[in-house]
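Undergrad: After the sequence you'll find the predicted model.
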Amino acid sequence: MTLTLNASRGMRVNGQLQRLEAVIGLPVWGTPRLPIEARPRPVAHCVAPARANYVGKFATGIADNQALKQVGAALGTLGAPAVVFPRIRAAHARPPACEGHIETLREAGAELVYGAGVWALNEPRQDLTDR
């Protein structure tokens, strides 16, 4: 499993990183791998939740953290499916590039968990009881 640097730092501080490794029985990556370290060979990649910023970076090839590097390099090349759950607010889905990013990921072979029937796009500050 690969986490962003911030996620791994937070989980390490509160002891959750070690608990997660124990539960899944696999190493959890959260910092860049050194060239002499073993390269993980995942059977699948799952990005959830993928916020608008992550989706945009992933679709355009920006790999500025370990999680983006790992899944970006694997998409369509290692035979492991990449499942992406874009969890984007309605306001962030309105810019014209957003649907293009979603379509780019779909065309690249990502399996998307996305659409009104999956998870409704909510407006900022929308009442949680409306979901």
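TA: Cool, the structure landed. Residues are numbered from 1 along each chain as shown.
Undergrad: okay, CA-based contacts and neighbour counts for the rest of this
TA: Fine.
Undergrad: Centre of the chain to stretch 67-85, how far?
TA: Its chain's C-alpha centre and that of stretch 67-85 lie 9 Å apart, by CA atoms, centre = their mean, to the nearest Å.
Undergrad: Show me which positions of it end up buried.
TA: 67-72, 74-75, 81-85 (16 or more other CA atoms under 10 Å).
Undergrad: same thing with stretch 57-70?
TA: Using 16+ other CA under 10 Å as the burial criterion, the residues of stretch 57-70 that qualify are 58-59, 63, 66-70.
Undergrad: here's the one I want to compare it with:
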Amino acid sequence: MDTVAAPPRSADWLRDDLGALEELTGHQVRSRYKRPGEPDVWPKADVILFAPVTANSLNSWALCLSSTFVVGVVAEGIGKRIPTVAMPCVNAAYAAHPQIDRSVETLRAAGVEVLYGENGFVPNPSGERNPYPWRAAVDRALQK
């Protein structure tokens, strides 16, 4: 792992761990767009792993609604042809919404490897929490 992007709320939740993540990766954890004129503190990406992807981020990404930094990074990644692996994390109630399948198909058609369904993340029943299959997501990204 070279860099970490976290939505602002997640960065806030992780605030006590941000220093350790930056030390581990050697790069600043980013949660917001850089200001005009500021240098880009990240190296060029060889691969992107976007996980866990919420229903909101999945649908925003598929529609190229990049109002958050994290969705902006992965939306640009498609255009830059950066190999990308994504693994959603949605419960069965969200998964039943027809937009989820449309978004997964849109992203797959754009070249994103979406680990969802039979060969990836299987939605949990609402209220049930099963361990997130991080190892499968990381292993697949490392194969890119």
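TA: Looks like it came in fine. Source: prediction; values computed, not measured.
Undergrad: ok so, going back, just curious, which of the buried residues of stretch 57-70 of the first structure is nearest to Val43 of the first structure?
TA: Nearest to Val43 of the first structure among these is Gln70, at 12.5 Å by CA to CA.
Undergrad: Geometric centre of the second structure: which residue is closest?
TA: When CA atoms, centre = their mean is applied to the second structure, the residue found nearest the centroid is Phe50 (2.2 Å).
Undergrad: for the aligned partner of it in the first structure, helix, strand, or coil?
TA: Aligning on TM-score structural alignment places Phe50 of the second structure opposite Val47 in the first structure. Put simply, Val47 of the first structure is strand when judged by DSSP: H, G, I helix; E, B strand; the rest coil.
Undergrad: how far away is Val47 of the first structure from Gly117 of the first structure?
TA: 19 Å (CA to CA, to the nearest Å).
Undergrad: Compute the number of surrounding residues for the counterpart of Leu121 of the first structure in the second structure.
TA: When the second structure is aligned by TM-score structural alignment, the residue opposite Leu121 of the first structure is Pro123. By other CA atoms under 10 Å, 20 other residues sit near Pro123 of the second structure.
Undergrad: now swap in Val53 of the second structure and tell me
TA: By the criterion of other CA under 10 Å, Val53 of the second structure has 17 neighbours.
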